[in-house]
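Asks: Return a 3D structure for these sequence lines:
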Amino acid sequence: MSDKPKTERRGLGRGLSALMADVSPEPQVSENAPQKRLDQFIPVEMIYPNPDQPRRSFTADDLESLAASIREKGIIQPLILRENPRKTGTYEIVAGERRWRAAQMAQLHAVPALIREFTDSEVLEVAIIENIQRADLNPVEEAMGYRQLMDRFGHTQEKLGEALSKSRSHIANLLRLLQLPEEVLEMLRDGRLSAGHARALITTDDPVALARLVVVNGLSVRETERLAKQPQSKKETKPRVSTEKDADSKALEGDLSANLGMKVRIDHKPGQEAGQLAIQYDTLEQLDELCRILTSMPKGNPNY
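Replies: Prediction:
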């Protein structure tokens, strides 16, 4: 009998819990307990990354930090590999590409690894699970990981929550973010918006416009939620300008009001040369007096 059907049945029936056993850190054992080394050291040049790896971004700073740790302490958790179906005699990374890249930066010639038998579907599933477990994933990457596990492997939100120790509401809220336009998702990816901001935008008529407003004005999540609940016609379309006047402007307003006997308001934008000065008169006599003062002012007199 061919082994292929057996392999496929095993893969389809293993489930998330069994797969996670291969990507979770190994349990600690007593120093006095007999230890059996199941991992082996594989030369880095015999290892190839998974071409279907969902995570495409590996920042230089992140890798350098890990490389520094590897230089000092070595690789604590072995890579998970399988025989490379594309090149005989080599291995393909199932989990641990980031460690493999950092190991090369640390000039290691070989890395500890566990060799496992995985189908193509299981390789992708394990790669997604490992990425979801990472602490530095942005909300979009995490949500897309959950969506892939549900769409490609038929996992429910409940099963994902149980296997990954996440609440169902956490998974559901992240999945809802994927309803947002790509421009908003990009702001979420690069940290200009938080997941809290993004959730508030989901039900708005124009999430892109509101997202831009949030970013430009540095609105808090609470402010974003209040703004999202307002009718579209009442929402701000321009950046907010602080109404708090500096002490010098307030003092000048007081002096001019006292000298003219009329209310004076100065609107001066901080950091700019231009502004507005408004004088309020209550009677026509005050208007006449104001006109007299303005027309009698000598041109170029620095005292006015």
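
Asks: CA only for contacts and neighbour counts going forward, please
Replies: Noted.

Asks: those helices in the stretch 1-150 of the chain, which residues are they?
Replies: 4-20, 60-73, 97-105, 120-133, 139-153 (DSSP state H, counting those that start in this stretch).

Asks: among those, which is nearest A163?
Replies: Closest approach to A163 among the helices of the stretch 1-150 of the chain (C-alpha to C-alpha): helix 4-20, 5.8 Å.

Asks: returning to that earlier point: mind checking which of the helices of the stretch 1-150 of the chain is nearest Q232?
Replies: With C-alpha to C-alpha, the closest approach to Q232 among the helices of the stretch 1-150 of the chain belongs to helix 139-153: 26.4 Å.

Asks: Show me what that closest one is packed up against.
Replies: When contacts are defined as 3 or more C-alpha pairs under 8 Å, 6 or more residues apart in numbering; DSSP states H and E, helix 139-153 sits against helix 120-133, helix 168-177, helix 182-189.

Asks: Would you mark the buried spots in the first one?
Replies: When you say that, I think you mean helix 120-133. 122-132 (16 or more other C-alpha atoms under 10 Å).

Asks: Same question for stretch 133-147.
Replies: Residues 138-147 are the ones in stretch 133-147 that count as buried (16+ other C-alpha under 10 Å).

Asks: How far off centre is that stretch?
Replies: Average the C-alpha atoms of stretch 133-147, do the same for its chain, and the two points are 9 Å apart (C-alpha atoms, centre = their mean, to the nearest Å).

Asks: what does stretch 68-80 give?
Replies: Distance of stretch 68-80 from the chain centroid (C-alpha atoms, centre = their mean) equals 27 Å.

Asks: measure that stretch end to end?
Replies: Stretch 68-80 stretches 21 Å from its first residue to its last (C-alpha to C-alpha, to the nearest Å).

Asks: List the buried residues of it.
Replies: For stretch 68-80, the neighbour count (16+ other C-alpha under 10 Å) marks 69-70, 74-75, 77-80 as buried.

Asks: Next: stretch 42-52.
Replies: By 16+ other C-alpha under 10 Å, the buried positions in stretch 42-52 come out as 42, 44, 47-50.

Asks: and the end-to-end length of it?
Replies: End-to-end distance of stretch 42-52: 22 Å, with C-alpha to C-alpha as the criterion.

Asks: Now show me the structure for the sequence below, then we'll compare the two:
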Amino acid sequence: MAKATKKQALGRGLSALLKDPQNDIKSAEDKNADKLVGHIVELDLASIEVNPFQPRTSFNEESLKELASSIRELGVIQPITVRKLDFNKYQLVSGERRYRASKLVGLETIPSYIRIANDQESLEMALVENIQRQDLDPIEIALSYQRLMDEISLTQEQLSERVGKNRSTIANYLRLLKLDPIIQTGMRDGFMSMGHGRALINVDDPQMQLDIYEKVLERSLSVRDTEKLVREMQEGKTGKSKTASRTPSVAPVYKKGVKEFSEYLGARVDVKVSKKGSGKLTIPFNSEEDFNRIKKLIQGED
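Replies: As a prediction, the model looks like this:
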């Protein structure tokens, strides 16, 4: 019991420290910064603004109400994380659901971890922490990966280290962003899984993508059935027989090599071989950053 009282007193002391203009802490080097950063402090909800870098763009209303009910009964068990902007002014880094649910309940304060970070660090913390959540849809994850690469200037290898995912996994998510926006919306709304999306990525024709997407929804096709439908529609695209429309068969030695190339480069590599034995490799890339990444891998650079 004594420990709980001490903890509460510490929280009140930190709150008072934060509301004293003479002790306004703006950087990790400021006096008393060590007493603030890394500690749990009760902050006024009114002093916290939503993070514009938040990757989540939609919140399930029913889920929020359930969380609000839990907070009403038990309080906020896991503190949110904020960064200090100005005197008595903070911005969410993570925990927006807890923040929203607390406002629904009518709480005036919320337990918070305080960080001192610039915009880039805030973006990275928000994206990396949110990527770890289990309830983000595949497109939200893909967009978060893309933003980390674009706005923090991370390569796929660096991103892999930051989020603890294989590079091939990250590449698979990023490829989803090539899908038609209508299909991406369908994935975000839960009408189709990531497995369905990966099957449709192999369709280059945007209209054919949409045609297959409609059939997937109409027939409630499984991922395997979708992959089969993709093959059938691609084979019948030219109007010729399956035998005539099929590209020349590729020897197993080439297939094995292409698979190894694809895994190493983190990109789908295509091969075409003529009857005389000559051929060409095609390596797609998503951006200048992706092109430079592939170039370094081919050149054997670190």
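
Asks: Of the helices and strands packed on helix 139-153 of the first structure, give the one that comes closest to Q104 of the first structure.
Replies: Comparing these by C-alpha to C-alpha, helix 120-133 comes nearest, at 20.4 Å.

Asks: The closest one vs helix 4-20, what angle?
Replies: With axes from the mean of the first three to the mean of the last three C-alpha atoms, to 10 degrees defining the directions, helix 120-133 of the first structure sits at 10 degrees from helix 4-20.

Asks: which residues sit against helix 120-133 of the first structure?
Replies: Helix 120-133 of the first structure has contacts (C-alpha atoms under 8 Å, 6 or more residues apart in numbering) with 11, 19-20, 23, 52-55, 94-95, 137, 141-142, 145-146, 148-149, 153, 164.

Asks: List the contacts of L19 of the first structure.
Replies: With C-alpha under 8 Å, 6+ apart, L19 of the first structure has these contacts: 122, 126.

Asks: aligned partner of it in the second structure?
Replies: Pairing criterion TM-score structural alignment: no partner of L19 of the first structure within the second structure is identified.

Asks: Return the residues in contact with the aligned residue in the second structure for R176 of the first structure.
Replies: Counting by TM-score structural alignment, R176 of the first structure corresponds to R175 in the second structure. Counting by C-alpha under 8 Å, 6+ apart, R175 of the second structure makes contact with 198, 201.

Asks: isn't L188 of the first structure right up against E142?
Replies: No - between L188 of the first structure and E142 there is no contact under C-alpha atoms under 8 Å: 11.7 Å.

Asks: Name the residues contacting each of these two.
Replies: Residues touching both L188 of the first structure and E142 (C-alpha under 8 Å, 6+ apart): none.

Asks: right, and V76 of the second structure touches L107 too?
Replies: No - using C-alpha under 8 Å as the test, V76 of the second structure is too far from L107 to be in contact (10.0 Å).

Asks: Same list, the helices of the stretch 1-150 of the first structure, but as CSV with distance to K234 of the first structure please.
Replies: Converted to CSV, the helices of the stretch 1-150 of the first structure look like this (distance: least, C-alpha to C-alpha, whole Å):
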stretch, distance to K234 of the first structure
helix 4-20, 48
helix 60-73, 44
helix 97-105, 48
helix 120-133, 40
helix 139-153, 30
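
Asks: among those, which is nearest P85 of the first structure?
Replies: Of all the helices of the stretch 1-150 of the first structure, helix 120-133 sits nearest to P85 of the first structure, with 9.4 Å by C-alpha to C-alpha.

Asks: how big is the offset of that closest one relative to the second structure?
Replies: For helix 120-133 of the first structure, the mean deviation from the second structure after alignment is 1.5 Å (mean C-alpha distance after the TM-score superposition for the first structure).

Asks: quick one: A113 of the first structure and Q40 touch, right?
Replies: Yes - judged on C-alpha under 8 Å, A113 of the first structure makes contact with Q40 at a distance of 5.5 Å.

Asks: who has more neighbours, the two?
Replies: Set A113 of the first structure next to Q40 and count neighbours by other C-alpha atoms under 10 Å: A113 wins out with 22 against 14.

Asks: wait, what's in contact with the more buried one?
Replies: The contact partners of A113 of the first structure, by C-alpha under 8 Å, 6+ apart, come to 39-42, 78-81.

Asks: Nearest residue to the most centrally placed residue in the second structure in space, ignoring adjacent ones along the chain?
Replies: Closest residue to the average C-alpha location of the second structure: I141 at 2.3 Å, with C-alpha atoms, centre = their mean. Leaving out its chain neighbours, the residue that sits closest to I141 of the second structure by C-alpha to C-alpha, 6 or more residues apart in numbering is I131, at 6.0 Å.

Asks: distance of that neighbour from R56 of the second structure?
Replies: Distance from I131 of the second structure to R56 of the second structure, by C-alpha to C-alpha: 10 Å.

Asks: for R188 of the second structure, same thing?
Replies: When R188 of the second structure is compared with R56 of the second structure (using C-alpha to C-alpha), they lie 11 Å apart.

Asks: Between those two, which contacts overlap?
Replies: Common contacts of R188 of the second structure and R56, defined by C-alpha under 8 Å, 6+ apart, comprise E140.

Asks: how far away is the residue nearest to I141 of the second structure from M149 of the second structure?
Replies: From I131 of the second structure across to M149 of the second structure, the span is 13 Å (C-alpha to C-alpha).

Asks: Next: K296 of the second structure.
Replies: With distances taken as C-alpha to C-alpha, K296 of the second structure is found 16 Å from M149 of the second structure.

Asks: who has more neighbours, the two?
Replies: Between K296 of the second structure and M149, counting by other C-alpha under 10 Å, M149 is the more crowded of the two (17 against 13).

Asks: all strands of the second structure, in order?
Replies: For the second structure, the strands defined by DSSP state E cover 40-44, 48-49, 80-86, 89-94, 109-115, 270-273, 279-282.

Asks: of all the ones you listed, which lies closest to L159 of the second structure?
Replies: The minimum distance between L159 of the second structure and those falls on strand 89-94, with 18.9 Å, by C-alpha to C-alpha.

Asks: Which strands or helices does that closest one pack on?
Replies: By 3+ C-alpha pairs under 8 Å, 6+ apart, strand 89-94 of the second structure packs against strand 48-49, strand 80-86, helix 119-131.
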